[in-house]
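Participant: sequence first, then the predicted structure:
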Amino acid sequence: MRWTNIGITTTKEAPVEAELISHQLLLRAAYIKKMSQGIFVYGHLALRVIRNLENIIRQELDKANAVEISMPMVQSADLWKSTGRWDKMGDTMLRFKNRTQQEFCLGPTHEEVVTEYIKPFIKSYKNLPLNFYQIQTKYRDEIRPRFGLMRGREFIMKDGYSFDTSAESAQKSYDSMYKVYQNIFNRLGVSYRIVQADTGDIGGNQSHEFHLLAESGEDILLVSDTSDFAANSEICKTLSFLEKQNFAKSEDKDKESKKDLTKLDQKLLSTPNIKSIKDLSKFLNLKKDKLVKTLFFNIKTTQVEKKEVKQNIEKIVVLVRGDHDINTYKLKNFFKALEVSLLTEEEVIALTGANPGSCGPINLKEKIKIYADFSIEKMINYTVGANKNDYHIQNVNNSDFICEGFFDFRLAVAGDLSPDGKGRLVEYKGIEAGHIFYLGTTYSKKLKAEFLDSNGKTCPVEMGCYGLGVSRLVQAIVEQSHDENGIIWPMILAPYKVHICLLDPKDEEISKLCDDIYKDLISKGVSVLLDDRKERPGFKFKDADLLGMPLRLTFGARSLKEGGVELVERKTQEKQLIKLNEVVETILKKVKQ
């Protein structure tokens, strides 16, 4: 392809809203163009990268006997209502009505559609297992689209779905897709981690995420420094006192048994203008692990009464040690909640008579259930708010108030004991590119996707679903593979393997030599971008580095006088002079490496 046929123009500067370097580079190199918030045009170069990635995905899925289909992007509300997700998805889903006032949405995912689709095909256990996938544009009405393709509203996604007769068979399908994803990421040559993950709005009881490691990643990954344990911080378990004791060494158990457990008399302390744990720690000259946070949450749940779905909101108190934070994902899962949110300052004052910074579990104005995190399970003589502005109570103990129990509610952090008892947790940052779920019968029961087993018994089909963010993965790779000059594409993904810089298009002799090699490479299956613009050499070289093709060939009078053309490898910037009669052979070898 000749540059003059593509019709792109690069820029030196990126728009100010482009925070990530990958977003900046894709905009500057004209791979993408923003049309509105979270919606982009994929230019010629970006589309070639996407197609290369899709080919890799298809190749690996075909090996695993997955079958490609295409499902509608526009979906009926009736399907989503039958699984309860029409309300559960909230404003994330873009909804609309047609001219007859029927409700629809733009598909953010396709569990309902694919389950309805396969129902006629699975009348018998003999028809299973099945595995379908598609690569399609999806839409989620992201409240704050940002970071380019990382968190857009419209995006390209590969979503797959497996159907099996039993939990054992479904686990095999899940493991097979796990391996497929490993193969895809290994072929891409990226640095990645697989972690245990939250099932979120998709549902199910087993889930793994595939993250590209990057300092700009929004997800915190916690990995054992000793074992294979790895989890997203959203779901990473923290251990109870008993679990820690089971894993503890004998000398650590001895230390714990020798702790002074004497309960001291409570003291009411004046703490003027103290609004936070940090301020309280400094004012009292106490470490944060001697303080306890009191937090108030609204827990929104649903229940079905006489075939009507009703919402219920319960106010609760959650206690956690002062040096830790509550994990709202854990709260949501524990209470099977639609939504979890902190009470407003006004609501807290109404419940306690005090501002949030002076609240505690003792003498609450209203009857409200109190839950505690494992972190305060064995604490003694700690400090909490007094439910009186500018006052705290010292030497409070768990016996001083009624508590529903101790649970895993806090965020796990680096340095915690690994949940498997082996080593300590280390923190990484990641960009989620793939997510797989073992759904079980979550959808099949609600949609009556059933089959007859070998005994003639009607059974719901066991399901799994497998997502891979295609457009997001493209940008994530740029985030991981770039330098100060531009993008560095891996050979397997690059829009073109070779970028030819013709320095003087007016020189007929040089132009003919260049054109002959250009055509020869194409005839041998090598994709080539020929920069035939009438621009300065330095300008062309900068654009070549910005676009990031793996190999650059330079046709100019200087190198030809020296007996060949210059070959530069984008990743290493290594240069070498190649004889004209060896150019094609050299390129073919490098492309196949």
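Facilitator: It's in. Because the structure is a prediction, the values reported are computed rather than measured.

Participant: could you use CA atoms for every contact and neighbour count after this?
Facilitator: OK.

Participant: which one is Asp91 nearest to, not counting chain neighbours?
Facilitator: Of all residues not flanking Asp91 in the chain, Asp141 sits nearest, at 6.8 Å (CA to CA, 6 or more residues apart in numbering).

Participant: repeat for Gln576
Facilitator: Closest residue in space to Gln576, ignoring its immediate chain neighbours: Leu567 at 5.4 Å, by CA to CA, 6+ apart.

Participant: could I get the contacting residues of the residue nearest to Asp91?
Facilitator: Listed by CA atoms under 8 Å, 6 or more residues apart in numbering, the contact partners of Asp141 are Asp91, Thr92, Met93, Leu94, Arg153.

Participant: with Ile370 instead?
Facilitator: Residues near Ile370 by CA under 8 Å, 6+ apart: Ile316, Val317, Val318, Leu319, Pro361, Ile402, Cys403, Glu404.

Participant: how many residues are close by Asp87?
Facilitator: Asp87: 14 surrounding residues under other CA atoms under 10 Å.

Participant: check for me that it belongs to a strand.
Facilitator: No - counting by DSSP: H, G, I helix; E, B strand; the rest coil, one finds Asp87 to be helix, located in no strand.

Participant: returning to what we had before: are any of the contacts of Ile370 buried, and which?
Facilitator: Among the contacts of Ile370, those classed as buried by 16 or more other CA atoms under 10 Å are Ile316, Val317, Val318, Leu319, Pro361, Cys403.

Participant: in strands, which of the residues you listed appear?
Facilitator: Assigned to strands by DSSP state E, the following of these qualify: Ile316, Val317, Val318, Leu319.

Participant: now the residues you listed in TSV, with distance to Ser240?
Facilitator: Below are those laid out as TSV (distance: CA to CA, whole Å):
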residue	distance to Ser240
Ile316	21
Val317	19
Val318	16
Leu319	15
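
Participant: now, which of these sits nearest Glu508?
Facilitator: Closest to Glu508 out of these is Val318 (78.2 Å), distances taken as CA to CA.

Participant: put this beside the first:
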Amino acid sequence: MKASHFLISTLKEAPADAEIVSHQLMTRAGMIKKLGAGVYSYMPMGLRVIRKVEAIVREEMNRAGAIEVTMPVVQPAEAWQETGRFNKMGPELLRFQDRHGRDFVIQPTSEEVVTDIARQEFKSYKQLPKNLYQIQTKFRDERRPRFGLMRGREFTMKDAYSFDKDRDSAQASYQTMRDAYQRIFDRFGLQYRAVRADSGAIGGDLSEEFQVIAATGEDAIVYCPNSDYAANIEKAESLAPAGPRPAASEALEKIATPGNSTCQAVADQLGLPLARTIKSLVLATDEVNEAGEIVKTQVWLLLLRGDHDMNEVKVNKVDGLANFRFASLAEIQDHFGCEPGYLGPLNLQKPVKLVVDREVAVMADWICGANEKDFHIRGVNFGRDLPEPALVADLRNVVAGDPSPDGQGPLAIERGIEIGHVFYLGTKYSEAMNATFLADNGKPTHFEMGCYGIGITRLPAAAIEQNHDERGIIWPDAIAPFTVVLCPIGMDRSELVKQAAEKLYADLLALGVDVILDDRGERPGAMFADWELIGVPHRVVLGDRGLKEGLVEYQHRRDAAATPVPLADVVAQLKTRLGL
């Protein structure tokens, strides 16, 4: 490719709404252009990256035995109604009606459609296992799209779905896909971790995320440096403290805490560690009738240590707390007789259902709100001042230093960006849609399924978050828009430079190198700045003075300075650097 025949549209400044590095650099490098909130056009430079990502994913999926299909972006609602997700999914699922008043959705994922294909096509266990995948446009109506391609509304995803005759076979298919994902991400040249994860709205009981390690990542990754344990923050287990609860040593005492409505403020006033305080979180669950009307509301009180944060995913799995919401101010005042900031489990106006975090269950002499404005109570103990808690659960996020669930040492936390997710679904969708095959015993049996996704358009953004500097992007070779850029200085003025550049360009093309020749006639400073911003990993500069000495300059994007290389040797050196 010659730059004069390509579209290069770099910018000196990023748009004001570009909050993170990848959004800023992809816009400045002319890779994406915003059309609307969370919706982008992929410009030629960015599309080359995406196509390389797709090619690697497609190669490894085919190698793993998956079969490519394409499913519609616009899907009739009937299948989604079969599984119940048409109503259960929130506003992220974009619903609309056609001119005949029939309901449709724009797919965020395709479990329903692929299950419908399976129940029509796979009649016998002899046809299994099968894995169908697509690389296709998706749409999720994010309430607040942001961060460019990291959290857009329209995006491209590779989603694959396995169908097996039994659980053991499904587990084998899951492992095959997990291995394929490791090969894919290894080929991308990114630093990543595979971590245990919650399955979320898709469902399933075995789930792992692939996370690119980046300081700007939205996700917290919990891992043990001494073992292979790794999980995302939603999934990481907080172990119950070892040993029995200490005996009570303080008398119950009501203390004035005027204006101190936070655990930290109370701890500071009393000169005690924050870990001695308890925070009270009030939730509610609603029971509804067939018409969707609320017929009963249960108010819950969760107790966590003052220095810990509630984990909503874990709380949602506590028996009775599925689909919880935070209680309204009116509900809080009705049950506690007090405003938030001074709440606690003593002196309630109305009974609530109490859930206690594992850590709190073994604490003694703790401090909580008195259910009276400007007052707290210290010296609170279970068994003396309160009944022993009937419901104890893991409710909190782990923190660095907590013991690893595998017993191999303390946990550490780093930031990551999710780029892939593998799920074992079981029969969640096949049962909902009555998708069966004839097993070897001649009986109809529901498919055991798995689901496997990779964020195709999110991955370049994640790669940039991990690979950039003050000058711009630093692409790994495998997904760079071009692998090598040739920068001839004064090509329009020097026949020597022009001939050398054209020959080197032809030689590299003949070797199959993805090379671009910058023949635009730009000044050296502007030309170098463009390619450093765009992030092409290998650069060769050809100048009249150097060529007269038989030399060119080679510089990797990460190198601090260029290295003189004999023109006669540069192709061989590039072959070595590129692994050809």
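Facilitator: Alright, I've got the coordinates. On a predicted model such as this, the values are computed, not experimentally measured, just so you know.

Participant: what range in structure 1 does stretch 223-230 of structure 2 sit on?
Facilitator: Per the alignment by TM-score structural alignment, stretch 223-230 of structure 2 matches residues 223-230 in structure 1.

Participant: show me the subset of the contacts of Asp141 of structure 1 that structure 2 keeps too.
Facilitator: Retained in structure 2: Asp91, Thr92, Met93, Leu94, Arg153, out of the contacts of Asp141 of structure 1 (criterion both residues aligned by TM-score structural alignment, their matches' CA atoms under 8 Å).

Participant: who wins for most neighbours among the residues you listed?
Facilitator: When neighbours are taken as other CA under 10 Å, the top entry among these is Arg153 (24 neighbours).

Participant: tell me the contacts of that one?
Facilitator: So Arg153 of structure 1 contacts Gln37, Gly38, Ile39, Tyr139, Arg140, Asp141, Glu142, Pro145 (CA under 8 Å, 6+ apart).

Participant: correct me if wrong, but the residue nearest to Gln576 of structure 1 is in a strand.
Facilitator: Yes - assigned with three-state DSSP, Leu567 of structure 1 falls within a strand.

Participant: trace it over to structure 2, please.
Facilitator: Counting by TM-score structural alignment, Leu567 of structure 1 corresponds to Tyr554 in structure 2.

Participant: show me where the stretch 151-300 of structure 2 has its helices.
Facilitator: 167-188, 263-270 (DSSP state H, counting those that start in this stretch).

Participant: Thr483 of structure 2 is nearest to which of those?
Facilitator: Proximity to Thr483 of structure 2 (CA to CA) singles out helix 167-188 among those, at 13.3 Å.

Participant: that closest one vs structure 1, average distance?
Facilitator: With mean CA distance after the TM-score superposition for structure 1, helix 167-188 of structure 2 departs from structure 1 by a mean of 0.8 Å once superposed.

Participant: quick check: buried residues in that helix?
Facilitator: Across helix 167-188 of structure 2, burial judged by 16+ other CA under 10 Å covers 169-171, 173-174, 177-178, 180-182, 184-185, 187-188.

Participant: ditto for stretch 429-440 of structure 2
Facilitator: Tyr429, Ser430, Glu431, Ala432, Met433, Asn434, Ala435, Thr436, Phe437, Leu438, Ala439.

Participant: can you check stretch 81-92 of structure 2 too?
Facilitator: For stretch 81-92 of structure 2, burial by neighbour count (16+ other CA under 10 Å) applies to Thr83, Arg85, Phe86.

Participant: next: stretch 471-487 of structure 1.
Facilitator: Buried residues in stretch 471-487 of structure 1, counted by 16+ other CA under 10 Å: 471-483, 486-487.

Participant: same question, stretch 440-449 of structure 2
Facilitator: Across stretch 440-449 of structure 2, burial judged by 16+ other CA under 10 Å covers Pro444, Thr445, His446, Phe447, Glu448, Met449.

Participant: is it true that the fourth one touches Ala435?
Facilitator: Yes - Phe447 of structure 2 is within contact range of Ala435, at 6.7 Å (criterion: CA atoms under 8 Å).

Participant: contacts for stretch 96-109 of structure 1, please.
Facilitator: Contact with stretch 96-109 of structure 1 is made by 72-78, 93-95, 138-140, 159, as judged by CA under 8 Å, 6+ apart.

Participant: same thing with stretch 465-483 of structure 2?
Facilitator: For stretch 465-483 of structure 2, contacts defined as CA under 8 Å, 6+ apart pick out 21-22, 25, 45-46, 48-50, 52-53, 187-190, 212-217, 460, 463-464, 513-516, 529, 532-538, 557-558, 578.

Participant: just tell me the aligned range of that stretch in structure 1.
Facilitator: Matched against structure 1 by TM-score structural alignment, stretch 465-483 of structure 2 falls on residues 479-497.

Participant: and that stretch, end to end?
Facilitator: 20 Å (CA to CA, to the nearest Å).

Participant: Asp507 of structure 2 -> structure 1?
Facilitator: Counting by TM-score structural alignment, Asp507 of structure 2 corresponds to Asp520 in structure 1.

Participant: for that match, which non-adjacent residue is closest in space?
Facilitator: Closest residue to Asp520 of structure 1 apart from its sequence neighbours, by CA to CA, 6+ apart: Val584 at 7.4 Å.

Participant: what about the one you found, distance to Asp400 of structure 1?
Facilitator: The gap separating Val584 of structure 1 from Asp400 of structure 1 is 82 Å, by CA to CA.

Participant: the more surrounded of the two?
Facilitator: Val584 (17 against 10).

Participant: pull the contacting residues for the residue positioned nearest the centre of structure 2.
Facilitator: By CA atoms, centre = their mean, structure 2 has its centre lying nearest to Glu418, at 2.6 Å. Residues in contact with Glu418 of structure 2 (CA under 8 Å, 6+ apart) are Glu209, Phe210, Gln211, Val212, Asp219.

Participant: next: Glu377 of structure 1.
Facilitator: Applying CA under 8 Å, 6+ apart, the residues near Glu377 of structure 1 are Ser240, Phe241, Asn398, Phe406.

Participant: which residue in structure 2 aligns with the third one?
Facilitator: Spelled out, that is Asn398 of structure 1. So Asn398 of structure 1 corresponds to Phe382, using TM-score structural alignment.

Participant: number of residues surrounding its match?
Facilitator: By the measure other CA under 10 Å, the count of residues near Phe382 of structure 2 is 19.

Participant: just to check, it is in contact with Ala364?
Facilitator: Yes - using CA under 8 Å, Phe382 of structure 2 makes contact with Ala364 at a distance of 7.5 Å.

Participant: neighbours of the closest residue to Ala284 of structure 2 other than its chain neighbours, how many?
Facilitator: Once flanking residues are discounted, Ala284 of structure 2 sits nearest to Val299: 4.4 Å by CA to CA, 6+ apart. Counted with other CA under 10 Å, residues neighbouring Val299 of structure 2 total 22.
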